[in-house]
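Undergrad: Build me a structure from this.
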Amino acid sequence: MPLTPRVDRTHAGRSAPDALRRRTGNARRRKAAALLASAVSVCLLAASAPAVPLGVGDRLFPHLGNPGYDVASYDLSFSYPGSNSKPLTAVTTIDAWTTTELDSINLDFAHGEVRSVEVDGRPAAFTGAGEDLVVTPDEPLPAGSWMRITVRHTSDPVSADDRDGGWVRTTDGLAMANQADVAHLVFPCNDHPSDKAMFTIRVTVPDGYTAVANGLPTDVDRVGRATTWTYRTQHPMATELAQVSIGRSTVLHRDGPHGLPVRDVVPTKDRAALEPWLKKTPAQLAWMEDKVGPYPFETYGILMAAADTGFELETQTLSLFEKDLFTEPAYPKWYVESIMVHELSHQWFGDSVSPRTWSDLWLNEGHATWYEALYAEAKGGRTLDARMKAAYGASDRWRAVGGPPAAPKPPTPGQKISIFRANVYDGAALVLYALRLEIGHESFERLERAWVQGHRDGTASTTDFVHLASEISGRDLGGFLHDWLYGEKTPPMPGHPDWKAVAPAVASVK
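TA: Next up is the predicted model:
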């Protein structure tokens, strides 16, 4: 998820790269109080012990995710009324295994009206607790049992502009942006990347609209003046990576490497203007495969949304981009293409191999930034060494503001995406640069391929990466990488004793 730069019109006479600036504060934010005010509207069917929000203990988001079960699949059904001023009606079905005996089941859900809940086909009591929907079946569920939870609810895009994510309103419909951990503003779920699952997504839209979601289409059913589009993933997916596009859109098809189906979703009226960018994807896929191995999913494509999100997002098999990134003439060609590769590389780093905790975010963004920079060097002449030297100079400041790459500071209250700071982008890519210098190009490239192959369709942690790097290099890298990943100060750069980090400014005390 790179933040989208915005053009600084006061420097129109400077070169295009100098006229760009990252927007870190313009995206509209939702205060925690507003989230609580619009929390799940529920009907309490039975009373028992007070319901409490739970979590899997993530250091950055302690109340997200839920213990006691492992989700196998989600079946999501949305019905779009043809207007963003009304909520969608929805049914979410969750199939899961219990890992402990459960008297009640916590789901993450915080923006919609819950109309009914069933567990294994029988009505269940439910209530809200914080950002959790707490479900009480008519009898406890033993450990190791299979359960099916069906929630009939609404999914509300009305306040989408006031939130960090969830439904994003476009000029002609909706899209999703669920990072970090805001899928539960759209549908009930176990909203943590450590619990990946298969997805089936059904979307019913009025005539004139097209719906596209993660994975491949399995059915198109037209009844009267509405069409239901069904998509299914062939690989497990984290909730934060779910995508649904609803709009007056055209879906364009082309072949990628080895016959991979590539499909792009664009506003129909912009189809011709955007095609020069879209046709670059097959070559970019081939470039990434040459670096790290086969593409890990069943399809890929770009969703160009007519929306102001402030970022681009690696939703699985269908990356979300602001259309303006491709139509703003001040953005140089090499820059736009490198951002396309940033999101593409996330399909390996972050989507196929997902972070076990949000503190492992650097593995996502550091790698995506790394391949973005390599592509900019190969195709745009922007040298990697120059970018890394500049990053080294700023690294101590980034660590002071956001924490070291593998121990980022918690998000600003009410702004979950504020964990996406420079320390996990170029600051984390700097770690990979130092590692490559330390172990050599050949070992580093073997490490990258082994990482995405060994953890494909799973989750992995910083500890896993350190262990694999040590194994492939033939020596213990724990101490070396610990300083780079967790140190308050940036360690010396191997081979570059002349590089200096600029000390962070110290605020005066009055």
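
Undergrad: For the rest of this, base every contact and every neighbour count on C-alpha atoms.
TA: Will do.

Undergrad: Quick one: the helices in this protein, in order.
TA: Under the criterion DSSP state H, helices of the chain are mapped to 32-37, 271-278, 281-292, 324-327, 333-346, 361-380, 384-402, 426-439, 441-454, 462-473, 478-486.

Undergrad: would you turn those helices into CSV with mean neighbour count?
TA: As requested, the helices of the chain are arranged in CSV below (neighbours: other C-alpha atoms under 10 Å):
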stretch, mean neighbour count
helix 32-37, 13
helix 271-278, 14
helix 281-292, 17
helix 324-327, 17
helix 333-346, 23
helix 361-380, 24
helix 384-402, 19
helix 426-439, 22
helix 441-454, 16
helix 462-473, 16
helix 478-486, 17
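
Undergrad: now these as JSON lines including distance to Pro87?
TA: Putting the helices of the chain into JSON lines (distance: least, C-alpha to C-alpha, whole Å) gives the following:
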{"stretch": "helix 32-37", "distance to Pro87": "16"}
{"stretch": "helix 271-278", "distance to Pro87": "29"}
{"stretch": "helix 281-292", "distance to Pro87": "35"}
{"stretch": "helix 324-327", "distance to Pro87": "27"}
{"stretch": "helix 333-346", "distance to Pro87": "30"}
{"stretch": "helix 361-380", "distance to Pro87": "32"}
{"stretch": "helix 384-402", "distance to Pro87": "36"}
{"stretch": "helix 426-439", "distance to Pro87": "39"}
{"stretch": "helix 441-454", "distance to Pro87": "39"}
{"stretch": "helix 462-473", "distance to Pro87": "40"}
{"stretch": "helix 478-486", "distance to Pro87": "43"}
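
Undergrad: Also this sequence, please, to line up against the first:
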Amino acid sequence: MVRSVRLRRPLRHALLAAVVLATLAAAPAAPAAPGRTGTQDAPPPRPAGIGDPLFPHLGNPGYDVLGYDIALTYPGRNDAPLTARTEITARVTDRLPRINLDFTHGTVRGVTVNGRPAAHARAGEDLVVTPRRALHPGEPVHIAVRHTSDPRGGGGGWIRTKDGLAMANQADAAHRVFPGNDHPSDKARFTFRITAPRDLTVVANGLRLGRERAGARTMWTYRTAHPMATELAQVSIGRSAVLRGTGPHGLPLRHVVPERDRRTARPVVDRTPAHIAWMERYVGRYPLESYGVLSVDAPLNFALETQTLSVFGREFLRAAARYPKRAEGILVHELAHQWFGNSVTPRRWSDLWLNEGHATWYEALFTDERHDRGSLVRRMRTAYEKSDGWRRAVGPPAAPRRPADGGRLELFRPVVYDGSALVLYALRQEIGAAAFGKLERAWVSRHRDGTAGTADFVALASETAGRDLGGFLHAWLYGERTPPMPGHPGWKPAKPVQAVKPAR
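TA: Modelled structure (predicted):
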């Protein structure tokens, strides 16, 4: 993700709308049907989580999702709930008398587990399902939830555009759209079946499998070829034009823009093949089945790397024609996420620096090579001067702090953008450009379609360099103070501003 994409002044990557960590108050259990067996020992319904330090309520233990099949019916207006059915195929990993799913902002109309009706209850932002019997490790399980998906209320998830809807689920908002295991550590393949009025265009992650018209409506079917985190899901419904093209190695490209922006958008999106080819020079072949730009008719002040289809506000494409140098950097930033964040996904949210640091690094490197030689070093020096202040304010790159009151969390801060790119610059200075390039290619190759964390990166960096880099990287990733920059002994952190006492 990049934040603040207006191009009239220098880009700032620091500000994401604060994320609310909801207070999890347990709801009462729905009564179990008489005669059920195997669930008498089930605890009362309560919220669950996998213990992510930044989002402790996200994710659920005891199962591994293999696939989602999500059917949505759009009523033709974006201020009314969509009728929905979400089917989840999973493998049980622990004994489960109950199954927790992350879900809120929708009405649940019925749940089945392996084809049989199951009791369900709400607990905080969880949907707690009680099957007829406890599930055991190794069992396959199929969960089907009939529900609504409500685009009203804000807080992430659905974006209401002028002509329809789109999604922005990062970081903790996919469960405002559909039930699931809403944590990036549990990736799965997705199928979307979207029914909408026939005069609207529907796009989603992956490749289109079908488009079937029935009277005044059309059902669109899309499927991902690679596993995906819930926060990267995308469905867009609107009056859109689809601009197609071909990237390196025959890669299918599709760009989705408001119909009236077709001409304005074409020169911008036509740069995509060159951007992909540039990225492939550094990190190898594009890792997914397709790519494209999604421009939605809404005043977004961020861009987001939803898988295979990066989303931007409509004003971005308009501004890109006037400010192409800044725009290209942002386009490359979101493209880089398809490797860093989408194909290789963080194991927990404190590993976010691996996503945003790399995307910022390649954005800065592209700008340096193509538009402004020397800008990379200047940008890194500026980040170095500010790094101590960022660390004092919100924590170091790999250990961002939660607010002391456990309330609102601004996850997307400068330290995970330029502050994390600075870590990569320091590493390249330490081990040399050739070893750094080898590390980058190995990282996206070894962990393709999977999840990985900070410890994995440190281990691979040490393996690639042929020496232990644990101490070096620990200081850069976790230290309260920014370490000396290799090769730049003259770089100094800015001195903290002293508060001035008011005169009496």
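
Undergrad: tell me the contacts of Val251 of structure 1?
TA: Residues near Val251 of structure 1 by C-alpha atoms under 8 Å, 6 or more residues apart in numbering: 263-266.

Undergrad: rerun at 6 Å
TA: Listed by C-alpha atoms under 6 Å, 6 or more residues apart in numbering, the contact set of Val251 of structure 1 reads 264-265.

Undergrad: now for it: what does it line up with in structure 2?
TA: Taking TM-score structural alignment, the alignment pairs Val251 of structure 1 with Val242 from structure 2.

Undergrad: measure its match to Ala434 of structure 2 for me?
TA: Distance of Val242 of structure 2 to Ala434 of structure 2, computed by C-alpha to C-alpha, to the nearest Å: 40 Å.

Undergrad: And the residue nearest the centre of structure 1, how far from Arg436 of structure 1?
TA: Nearest to the mean C-alpha position of structure 1, by C-alpha atoms, centre = their mean, lies Gln179 at 4.4 Å. Distance, Gln179 of structure 1 to Arg436 of structure 1, using C-alpha to C-alpha: 29 Å.

Undergrad: what does Leu485 of structure 1 give?
TA: Distance from Leu485 of structure 1 to Arg436 of structure 1, by C-alpha to C-alpha: 15 Å.

Undergrad: Check Arg59 of structure 1 too.
TA: Distance from Arg59 of structure 1 to Arg436 of structure 1, by C-alpha to C-alpha: 29 Å.

Undergrad: With Ala390 of structure 1 instead?
TA: 17 Å.

Undergrad: Let me know how buried the aligned partner of Ser352 of structure 1 in structure 2 is, in neighbour terms.
TA: When structure 2 is aligned by TM-score structural alignment, Ser352 of structure 1 is paired with Ser343. Residues lying near Ser343 of structure 2 (other C-alpha atoms under 10 Å) number 24.

Undergrad: Quick check: closest non-adjacent residue to Ser343 of structure 2.
TA: In space, and not counting its chain neighbours, Ser343 of structure 2 is closest to Asp449: 4.8 Å by C-alpha to C-alpha, 6 or more residues apart in numbering.

Undergrad: same check, this time on Phe465 of structure 1
TA: Trp451 is the one closest to Phe465 of structure 1 (C-alpha to C-alpha, 6+ apart), at 7.5 Å.

Undergrad: how about the residue nearest to Ser343 of structure 2, what's its partner in structure 1?
TA: Using TM-score structural alignment, the partner of Asp449 of structure 2 in structure 1 is Asp457.

Undergrad: same question, Met380 of structure 2
TA: Per TM-score structural alignment, Met380 of structure 2 is aligned with Met388.

Undergrad: which non-adjacent residue is nearest that match?
TA: Met388 of structure 1 sits nearest to Leu430 (C-alpha to C-alpha, 6+ apart), 6.1 Å away.

Undergrad: Just give me the match in structure 2 for the one you found.
TA: Per TM-score structural alignment, Leu430 of structure 1 is aligned with Leu422.

Undergrad: Which parts of the stretch 1-150 of structure 1 are strands?
TA: 5-7, 20-22, 69-79, 88-98, 105-108, 114-119, 122-123, 125-129, 132-136, 146-155 (DSSP state E, counting those that start in this stretch).

Undergrad: so which of these gets nearest Leu216 of structure 1?
TA: strand 69-79 (14.5 Å; C-alpha to C-alpha).

Undergrad: which residue numbers in structure 2 go with that closest one?
TA: Using TM-score structural alignment, strand 69-79 of structure 1 pairs with 63-73 in structure 2.

Undergrad: With structure 1 overlaid, report how far that stretch is off on average.
TA: With mean C-alpha distance after the TM-score superposition for structure 1, stretch 63-73 of structure 2 departs from structure 1 by a mean of 0.4 Å once superposed.

Undergrad: ok, back up a step: kindly compare burial across the strands of the stretch 1-150 of structure 1 and name the winner.
TA: Greatest average neighbour count among the strands of the stretch 1-150 of structure 1 goes to strand 105-108 (a mean of 28), per mean count of other C-alpha atoms under 10 Å.

Undergrad: so how far is Lys187 of structure 2 from the residue nearest to Ser343 of structure 2?
TA: For Asp449 of structure 2 relative to Lys187 of structure 2 (C-alpha to C-alpha), the value is 8 Å.

Undergrad: same check, this time on Arg428 of structure 2
TA: Arg428 of structure 2 is 30 Å from Lys187 of structure 2, by C-alpha to C-alpha.

Undergrad: what's the burial count for the residue mapped onto Gly112 of structure 1 from structure 2?
TA: Matched to structure 2 by TM-score structural alignment, Gly112 of structure 1 sits across from Gly106. Other residues lying near Gly106 of structure 2 total 20 when counted by other C-alpha under 10 Å.

Undergrad: so what's Gly106 of structure 2 up against?
TA: 148-150.

Undergrad: can you list these in JSON lines and add distance to His337 of structure 2?
TA: Supplementary listing: the contacts of Gly106 of structure 2 in JSON lines, determined by distance: C-alpha to C-alpha, whole Å:
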{"residue": "Thr148", "distance to His337 of structure 2": "31"}
{"residue": "Ser149", "distance to His337 of structure 2": "28"}
{"residue": "Asp150", "distance to His337 of structure 2": "28"}
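
Undergrad: Show me what Phe190 of structure 2 lines up with in structure 1.
TA: By TM-score structural alignment, Phe190 of structure 2 lines up with Phe199.

Undergrad: ok, that match to Arg356 of structure 1 distance?
TA: 19 Å.

Undergrad: who has more neighbours, these two?
TA: Phe199 (25 against 19).

Undergrad: Apart from its chain neighbours, what residue comes closest to that one?
TA: In space, Phe199 of structure 1 is closest to Tyr74, 4.9 Å off (C-alpha to C-alpha, 6+ apart).

Undergrad: Touching, the one you found and Ile201? I think so.
TA: No - the pair Tyr74 of structure 1 / Ile201 is not scored as a contact, 8.1 Å apart, by C-alpha atoms under 6 Å.
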